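> build me a model from this:
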Amino acid sequence: MLTLTNVTWLDILCISCAGVYFVMRVFNKKNPASYPPGPPGWPLIGNILDMPHTKPWLTFAMWGKKYGNISHIEIMGQHIVVLNSVKAAMDMLDKKSTLYSDRPIFPVGGELVGWKHSMGLLPDGDRFRRYRRNLHRVIGTRAAVGTYNQIEEVETRRFLKRVLTKPGQLQTHVRHTAGAIILHISHGYEVTENDDPFVDLADRAVDQFSRSTVPGAFVADFMPFLVNVPEWFPGAGFKRLAREWHETVEEMISAPHKFVKDQMAAGIARESFTSKLLGDHDHVAKWSAGSLYAGGADTTVSSIYSLFLAMTLFSDVQKKVQAEIDAVVGPDRLPSFADRDSLPYTEALAKEVLRWNVVAPTGVPHRVTEDDIHDGYFIPKGSLIIPNIWFMLNNPQTYANPSQFNPERFLSIDGKKPETDPRTVCFGFGRRICPGLHLAEASVWISTAMSLAVFDISKVVEDGVEITPEVDPSSGTISHPKPFKCSIRPRSARAVALIEQDVNY
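Below is the predicted model:
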């Protein structure tokens, strides 16, 4: 596979020859202002050796400290601008959204694998707006998401029961529950109890999306002519991989869509996002629902899994939220969305989960559609704009001791002003802000409240030694905590009784 991790100098030399024309155009053009500062590049190849391929947000943060909130590199004629401050991101991606709302073409992840039809990678235009309108009607407001409260509560209660039965399979249970919620909404589909095919399919597809769209994943993303080389060509292993991944994407989009059509033909379909859209163009209906399905099947998994990691590491926080739930809800029932306004510490904890473990550390790159001068810097047409969301949520000037998990930073205590709500940043910016943000935060909140009402989460003890999990998020467009062990036990016999209650729609 030809990736930035295994490029040889011979590869670079060959690619450079093809890129000379583009580089010469850059050098020969008279720019109206200077580019933002950044690492100095090499002749011909630019900054290809500077582009990080593992946890790029850490490298981008170092650039921010050295070069300022707006930094710049160039790879084979492709300009990349990294934003390390909320202000820069808001000023460019929000206030200048007419210029900064496009998406780049991803030659591998978008074109070869096939994610170019998903809403996340659609170029700014009529089809993108059509998808977004479809999603906004269903999950675009808190009121709209509120219609799914029962689904969230039922599936979360089922999650508690699975965790009680098999606590050692936490990550599997989290994925299963996220898939159950989103498939119920998107396709009216009720998942099987174990090894559901649609949940497994989404897991594979979204993992491949994350790996194929991270900046710098493939040299072909910077030199698109490479996508035309045959699969047998040396270094073209990425094409075989893309072909396999394309088959996964097609199945993930088409199989649940066919399920709804078959159910409707039989007169037994549940009302769902897809069933409401089937009067629309079939491609639009399929990919609008597929975008909802893919987006909801993985992002909340990362957040909820990180909740259990945080509770394993920060027992004092767990005790405080449990004390609040016990005082407000009591021992005779589980928390529900009706309790949300009465549980401020639980709300703050859910916010801290979103800040502490950044699900999309660098988001998906934006693309500028026209030349722009911003803060005196020249941003050429076609530049990729990457917001370093991870640093924005870990900036010590914004968040005191950012590595510390501390929900109290979002509460007004002793007249102290709360720190910046992470929800203004973690879901992206401008027209490209995540359309499912209200559904995502609702899922995180109800999982937090219900799980901590009935479970004590702690470190595992093996051979008399307490095992402290490592905080090590994965690379990729969507980042997950490194798999870890923890002890999950019911808080009391009453908690067990609450978990084991039968629950149905």
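
> from here on, contacts and neighbour counts on C-alpha atoms
Fine.

> can you give me the helices in the stretch 51-200 of the chain?
Taking DSSP state H, counting those that start in this stretch as the criterion, the stretch 51-200 of the chain carries its helices at 56-67, 86-89, 97-100, 126-139, 142-146, 149-165, 170-187, 197-213.

> ok, and what's touching the first one?
This means helix 56-67. The set of residues that contact helix 56-67 without belonging to it, under Cα atoms under 8 Å, 6 or more residues apart in numbering, is 37-39, 52, 70-71, 82-84, 361-362, 388-391, 475.

> for the helices of the stretch 51-200 of the chain, which one ends up most surrounded?
helix 170-187 (a mean of 24; mean count of other Cα atoms under 10 Å).

> who does that one touch, helix- and strand-wise?
With contacts defined as 3 or more Cα pairs under 8 Å, 6 or more residues apart in numbering; DSSP states H and E, helix 170-187 has these neighbours: helix 149-165, helix 197-213, helix 237-265, helix 273-277, helix 282-296, helix 299-313.

> need the helices of the stretch 51-200 of the chain in a markdown table (columns: distance to residue 13).
Putting these into a markdown table (distance: least, Cα to Cα, whole Å) gives the following:
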| stretch | distance to residue 13 |
| --- | --- |
| helix 56-67 | 24 |
| helix 86-89 | 35 |
| helix 97-100 | 33 |
| helix 126-139 | 38 |
| helix 142-146 | 53 |
| helix 149-165 | 53 |
| helix 170-187 | 44 |
| helix 197-213 | 24 |
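
> residue 260: which of the ones you listed is closest?
With Cα to Cα, the closest approach to residue 260 among these belongs to helix 170-187: 6.2 Å.

> could you also give me the structure for this second sequence? I'd like to compare it with the first:
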Amino acid sequence: MLSTPGYPLIGNLPQIPLSHSWLQFHTWSQTYGPIFRLTLAGAPHVVLSTEKAANDLLRERGTLYSSRPQLPAATVLLGDRLRPLFLPYNDLWRRGRKLMHHLCMPSAAASYEGTQRLESTVLLAALLRDPAGYETHFERFSSGLIFRLGFGKTLEEAESAGKGGASRSLTHRILEVGHTLERVASPGAYLVDTFPVLMRVPDWAAGWKRELKWMHARELALFRELLYDVKKEMEERKDQAVECWERAFLEKQDEYGLSDDEGAYVVGTLFEAGSGTTSAAMMSWTLAMLLHPQEYRRVQQEVDRVVGEDRMPDFGDMESLSTVRAVIKETLRWRPVTAGGVPHQLVKDDIYQGYFLQAGTVVHFNQWAIHRDPDLYPDPETFNPSRWLDPKYPTYREPLAEYPNLKNFSAFGFGRRFCPGHSIAERSLNLLVARIAWACDISKSRDEFENEIPVPDYDYISGFNTQPKWFPFNLRPRSARRQKMVDEAAVEARRKDTLKVA
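Model (predicted):
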């Protein structure tokens, strides 16, 4: 195992860019091999750049590689060691994971399809009405879905919570918590993550400590408020209380062995994860379809053949929509949402392929590099959904009624830290892509001289999760009939929500 040359004391720190560090890691993997070492201010790090290496260590040796580095900013100060995403591999994490599994397992995910249908209909109508606001529409779909599932509230209810007073809406507050997490957890955001000795600086002399503790108090107050709202409704309405994840936790709280705050953070973390990643994936999918319009036409042709014009696509169609599923999986390979992965930490000395790995080593699975392994993904820079559909590719699996799917796909992580909400995300992505292709034509925008306006191939925001920066494009209904069906379905969805709120 080769090591990247660095500097005394600080190691490779100056060589790692503050944004999109996975690109540098990928470059190093081409020089130093698929597994290489680096040091950051004396701390040992190892970067894995192939799916085999990541599976061998993070999945097959999960008891050793399932912990997390305890970053002072995000884990200790912002989360007060309550956020499951950053917990070490301990009993609290296992108890929280048990609750997550119960809420998100495939059999439970199937029961959420009615909510996904409703929210996808609202999204379609919004896109057709205001294509330029696609970022907001995708975010509202993701947030609206998880808000219903997690807290039993619609976005309309959440947004009205702050009206008429000084407080902001619940929607604004919880999205703000998610954006804060992404900022704080981004590599290089806080110097204390690189030099933990700075934690010894007293609060009065460290404005960054006071800021992070204040943000923790703010998010804890929000998570408690959402939990106690559900608890109050359960006390007042008994069995008539709305079904949601918070209720499922409270009904079996003793069984899970979690305090109110611990359970509130489990559900809050599911919201954070679900509200950001699905919307980011849809933005990358839209970008891919603009850059590769022939692939969008293939999706539309498949949807038309399977569904026709008399109804919108539904979950029962998915086993016949292999091209839809292939385009989604290829999007997540081509532009993974968490491109650098969430680091693991080794808890005990280990040896892999003759290389010694010491306890405490931070292990990065670089998704960007893993998804560009030419042995697994020939011509990896090319967006090619056929790699999931054509037997000549190493990634092909059959039957196509089942494959491709996102089960165990590396875009969702590895081993015991694999994203628990992947089944919900997969169902959302399948339905959204099929329904947008059924209802909409999309194309690049044109200037005043009718020349196509170029769309950047890779112009992405910086952060923990990443998505393309806003880009212009044209979107219009495929027919007046399809537009009318979408509008009528959206009106009915809003009517039901109005009755619920009233």
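
> quick one on the thing from earlier: turn the helices and strands packed on helix 170-187 of structure 1 into TSV, columns for distance to residue 10 of structure 1.
As requested, those are arranged in TSV below (distance: least, Cα to Cα, whole Å):
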stretch	distance to residue 10 of structure 1
helix 149-165	52
helix 197-213	24
helix 237-265	17
helix 273-277	50
helix 282-296	38
helix 299-313	39
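
> and of the ones you listed, who's closest to residue 93 of structure 1?
The stretch from these with the least distance to residue 93 of structure 1 (Cα to Cα) is helix 197-213; that distance is 19.6 Å.

> gap between the two ends of stretch 411-428 of structure 1?
Using Cα to Cα, to the nearest Å, the span of stretch 411-428 of structure 1 from its first residue to its last is 23 Å.

> check contacts around the spatially most central residue of structure 2.
In structure 2, the residue lying closest to the centroid (Cα atoms, centre = their mean) is residue 277, at 2.5 Å. If you count contacts by Cα under 8 Å, 6+ apart, residue 277 of structure 2 has them with 337, 465.

> make it 6 Å
For residue 277 of structure 2, the contact set (Cα atoms under 6 Å, 6 or more residues apart in numbering) is empty.

> cool, and residue 302 of structure 1?
Under the contact definition (Cα under 6 Å, 6+ apart), the residues listed for residue 302 of structure 1 are residue 480.

> against residue 310 of structure 1, how distant is it?
Distance from residue 302 of structure 1 to residue 310 of structure 1, by Cα to Cα: 12 Å.

> again, but for residue 215 of structure 1
From residue 215 of structure 1 over to residue 310 of structure 1 the distance is 28 Å, taken as Cα to Cα.

> residue 415 of structure 2 and residue 57 touch, don't they?
No: here residue 415 of structure 2 lies out of contact with residue 57, judged by Cα atoms under 6 Å, at a distance of 8.6 Å.

> tell me which residue of structure 2 is furthest from the middle?
Going by Cα atoms, centre = their mean, the residue of structure 2 most distant from its centre is residue 449, 38.9 Å out.

> state the helix or strand in which that residue lies.
Taking DSSP states H and E as the criterion, residue 449 of structure 2 maps to no regular element, lying outside all helices and strands.

> and for residue 489 of structure 1?
With the criterion set as DSSP H and E, the secondary-structure element containing residue 489 of structure 1 is strand 487-490.

> with structure 2 overlaid, how far apart is whichever helix or strand comes after that strand on average?
Following strand 487-490 of structure 1 in sequence order, the next helix or strand is helix 493-499 (DSSP H and E). Relative to the matching residues in structure 2, helix 493-499 of structure 1 has an average distance of 0.9 Å after the fit, by mean Cα distance after the TM-score superposition for structure 1.

> equivalent range in structure 2 for helix 493-499 of structure 1?
With TM-score structural alignment applied, helix 493-499 of structure 1 matches the range 480-486 in structure 2.

> please apply the same query to stretch 214-224 of structure 1.
Residues 186-196 of structure 2 are matched to stretch 214-224 of structure 1 when aligned by TM-score structural alignment.

> grab the nearest non-local neighbour of residue 373 of structure 1.
Setting aside the residues directly before and after it, residue 373 of structure 1 is nearest to residue 379 in space (Cα to Cα, 6 or more residues apart in numbering), at 6.0 Å.

> burial of the one you found, as a residue count?
26 (other Cα atoms under 10 Å).

> that one -> structure 2?
Per TM-score structural alignment, the equivalent position to residue 379 of structure 1 in structure 2 is residue 357.

> and residue 366 of structure 1, by the same measure?
For residue 366 of structure 1, the residue aligned by TM-score structural alignment is residue 344.

> now its match: how far from residue 146 of structure 2?
When distance is defined by Cα to Cα, residue 344 of structure 2 is 26 Å away from residue 146 of structure 2.

> now the helices for the stretch 301-450 of structure 2?
Assigned by DSSP H, counting those that start in this stretch, the stretch 301-450 of structure 2 shows helices spanning 322-334, 367-370, 422-439.

> now the second one on structure 1. Mean distance?
Just to be clear, that refers to helix 367-370 of structure 2. In this overlay with structure 1, the average offset of helix 367-370 of structure 2 from its partner residues is 1.0 Å by mean Cα distance after the TM-score superposition for structure 1.

> which bit of structure 1 covers that helix?
Applying TM-score structural alignment, one finds that helix 367-370 of structure 2 aligns to the residue range 389-392 of structure 1.

> now do the matching stretch: distance to the chain's middle.
Remark: stretch 389-392 of structure 1 is offset 13 Å from the chain centroid, using Cα atoms, centre = their mean, to the nearest Å.

> report the buried residues of that stretch.
Taking 16 or more other Cα atoms under 10 Å as the neighbour-count basis, stretch 389-392 of structure 1 is seen to contain the buried residues 389, 390, 391, 392.

> could those go into JSON lines alongside distance to residue 505 of structure 1?
Shown next, in JSON lines, are the buried residues of stretch 389-392 of structure 1 (distance: Cα to Cα, whole Å):
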{"residue": "389", "distance to residue 505 of structure 1": "38"}
{"residue": "390", "distance to residue 505 of structure 1": "38"}
{"residue": "391", "distance to residue 505 of structure 1": "41"}
{"residue": "392", "distance to residue 505 of structure 1": "40"}
